[in-house]
Structures are given as C-alpha cells and as structure tokens.
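here is a sequence together with a model predicted from it:
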Amino acid sequence: MKDIEVIHSYLESQASNCFSLLYNRYATKIFSKCISLLKDEALAKDATQEIFTKIFLNLSRFGEKSKFSTWVYSITYNYCIDYIRKMKKQDIFSDEMEKVADVADDGPEIDEELLQMEVRQLREVLDEISIGDKTILLMKYQDELSIKDIAEILGKTESAVKMQIKRAKERAQRTKRELFQEPFS
C-alpha cells in the first residue's frame, strides 16, 4: 500500500496495523534525522516518539499538498530545531553567551571546495557552524532534497532558500579556513 492509502485507511478505521505500517516505514528515517541534529541517542529516541505522536495526532490535517515523506520530514525538522532553540535559550540565560555578529555576504563561490573537504574536516566544520546552516546544508547535500522541498519544509520562498544555502556554504568555507588555518583564496 502507498502511504496515502495507509493514511486514508487509518483515518477511516483507526486500525493499529496502519499505524504500525507507517511507523515501520518512517521510524528509522526520523531517528536518523533526530540523531544528526540532536547529537544524543537518548534524545533522538525520545524525539522520534514525540514526533510520531505529533504525526498521528495531526494525520487528519495532512492535506496531500506535498508527499507524505516531505510532511514527516518537516515535522521532524521543526521539532528538532524547536528543541535546540529551547535548549540554547536556557544556555543563554545560564551562561550569558556572547552575541556573534553576522558576517558579510560577499565571498567566493565555494561549491567545489565544500565538496572536496576531507570527511574529518567536514565533520568538524559541521560541528562548528550554526544549527540553521548545518541543517540546510544537510538537507541539500546529504538528504538530497530539492530547493522546492526545502522551501516547503522551511516555509520560505525558493529564492530565499537558495540564498540561505549560498550563505551557509560561505560560512562553512570560512569556518574551514579558520579551523585549519587555510589562506583565503
């Protein structure tokens, strides 16, 4: 059965086997996305359960305007980002973190350089950049989502997403140069 058929069946009958079928199809994907964003297995497990609760409580609101998988990804992404923001707010109040100035937007085209980073360097860079930059780069290059899908998930226009990706790549490249003391080219 296709996702949409399972959803309609579940909404009509509340059959637990439909719930189980969707859970089995998406649990690993949701958990993987949660662990990549939250960096903690226990948190990711809890988040996966919370996300499935949200999905099934709101299943009747799925309007079929996008693929079900995109809708699930959107809920997952938003849940994790909200959780991270909540934790950062707590950190700000407890640690009085310094504000970081936004950097200039003019920089070299870095697609090729970004893709040539060594895996170790890439991991370090991803750990250093903001969660927003990291997430949009992972959506585009790891999850291979289209600009249209990313725009839908983030609730932005496609041109805004393109600009956000461009700026995130530039900041990632700048972070790489700083971390590995590379000259500006």
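Structure's in. What do you need? Residues are numbered from 1 along each chain as shown.

please count neighbours and contacts with C-alpha atoms only from this point.
OK.

first to last residue in stretch 132-152, what's the distance?
Chord length of stretch 132-152, first to last residue, is 16 Å (C-alpha to C-alpha, to the nearest Å).

and here is the other one:
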Amino acid sequence: MDDAELRQVIANVRNGDIESFEKIVHRYQKSIFYYCYHMLGNYSEAEDMVQEVFLKAFRNLEQCNEEIPFGAWIYKIAYHQCIDMIRKRKLVKYLPFFYRDDKENKSVDQQIEAHYFDEHVHKAMMKLSVEERNLLILRCVQDKSYQEIGFILNQNSTNLRKKYERTAEKFRKYYAQVKGVEEVDVEQPSRFEKTFS
C-alpha cells in the first residue's frame, strides 16, 4: 500500500468503513511489534502493546494530521505507550540492540538477526538512558529519519542528529569496555563490524 492508498484507507475509516482499519494494521503491525519488543524486552508484553497502540490509533484517527506522515504518528503513539509501560514497572532491563553506522549499506534486519543476542551489546545498551536507547532503536533498528524521530520524541531534528552522534559514541565506548577491546572507530565501519564477529 503506497501513501495515496493509505490516505484513502484513512479517509474511508473516518467515514465509517471500520473494517478498512485492518489494512492499516496489516501495514504497520510487524514494525510496531518490533519497536515495542525492543523497547519493552518482552514478547508477550510487546504483543499486548501492539493491540493497545492500534486501539488508541483507531480511537484517535480523527486527530491524525495529514501533514505529518502516518507512520511517524503511529510510532509516536507506540513510543508513549511503551514509556508508560516502562514507568509503570520501573523497567531497567532492555533487550540487546545492534548499533549500525550510517555509512553501512547492509540490511538492518540481517545485522540484528546476526547479532541480536550478543551479551556484550546488551550490557552496553543497559548503560544508556531510556532516551538514548530509544534514539538508537528508532534510528538504527527502525531506520527512522531524524525528522520522524523529532516528531515522535517532540525534539528538534538537528539537535537529535548531534544527540545521536554522542549516544552512538557512548554506546561504542561502553561496548568496547564490556567486550574488552579497543574502542571502535566510527570512520571505519568494517572495523566496527569485526567487533561483532
């Protein structure tokens, strides 16, 4: 479904064709699940959260601004739902995450699949704040633009780029500490890749 078709589906749902909302769920369900899974670190909680996200999206579809990409709007809902869950249970544990340099051209999914359960990545991520983890997840795992992330987090996209660079540097430093290797050089992604081998 392209953007024009998506806008039409949204219009149809707003006009009372409730069953068309299933098309929206079908388009975003998998990516929203992965996002919630990375944020919450629990499969069943992520499944429940996805249902909550789509329920909230359905109930608030009238408030969706057509000038904002629908994907960013629904990720913002997911972000707030996950943060609420984290606050409720005072979560300090997150699932591992693989840092990907912007210069790399490999598929994010392949990288995550290959390195997802790396204990060192998990430990390095645990040293980051919730906001820092979320920024890395949105940028590297979900492959969101800085503009989309800015909308989701209510922050300036230019500042986010700088914050991302600082956070990525912190992650590399923490990863090197827990792995017991030299700090990874961002200018040499192939060297960085080797630390995950």
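Thanks, I have the structure now. Just so you know, these numbers come straight off a predicted model, no measurement behind them.

quick one: TM-score?
After superposition, the two chains reach a TM-score (TM-score structural alignment, normalised by the length of structure 1) of 0.76; 163 aligned residues with a C-alpha RMSD of 2.8 Å.

helix or strand right after the lengthiest helix in structure 1?
Counting residues, the longest helix found in structure 1 (DSSP state H) is helix 68-95. Stepping forward along the backbone from helix 68-95 of structure 1, the first helix or strand reached (DSSP states H and E) is helix 111-116.

return the distance of whatever helix or strand comes next after that following helix from the chain's centre.
Going down the chain from helix 111-116 of structure 1, the next helix or strand is helix 119-128, by DSSP H and E. Between the centre of helix 119-128 of structure 1 and the centre of its chain there are 16 Å (C-alpha atoms, centre = their mean, to the nearest Å).

mind checking the longest helix of structure 2?
Determined from DSSP H, the single longest helix within structure 2 is helix 157-179.

give me the buried stretch members for that one, please.
Buried residues in helix 157-179 of structure 2, counting neighbours by 16 or more other C-alpha atoms under 10 Å, are found at 157, 160-161, 164, 167-176, 179.

what's the closest of those residues to Ile24 of structure 2?
Closest approach to Ile24 of structure 2 among those (C-alpha to C-alpha): Ser157, at 26.5 Å.

my guess is that closest one contacts Ile149. True?
Yes - at 7.2 Å, Ser157 of structure 2 counts as touching Ile149 under the criterion of C-alpha atoms under 8 Å.

which stretch of structure 1 lines up against the longest helix of structure 2?
Alignment of helix 157-179 of structure 2 against structure 1: residues 158-180, by TM-score structural alignment.

how close does the residue nearest the centre of structure 2 sit to Ala4 of structure 2?
Geometric centre of structure 2, nearest residue: Leu138, 3.1 Å, by C-alpha atoms, centre = their mean. The gap separating Leu138 of structure 2 from Ala4 of structure 2 is 25 Å, by C-alpha to C-alpha.

understood, closing this out.
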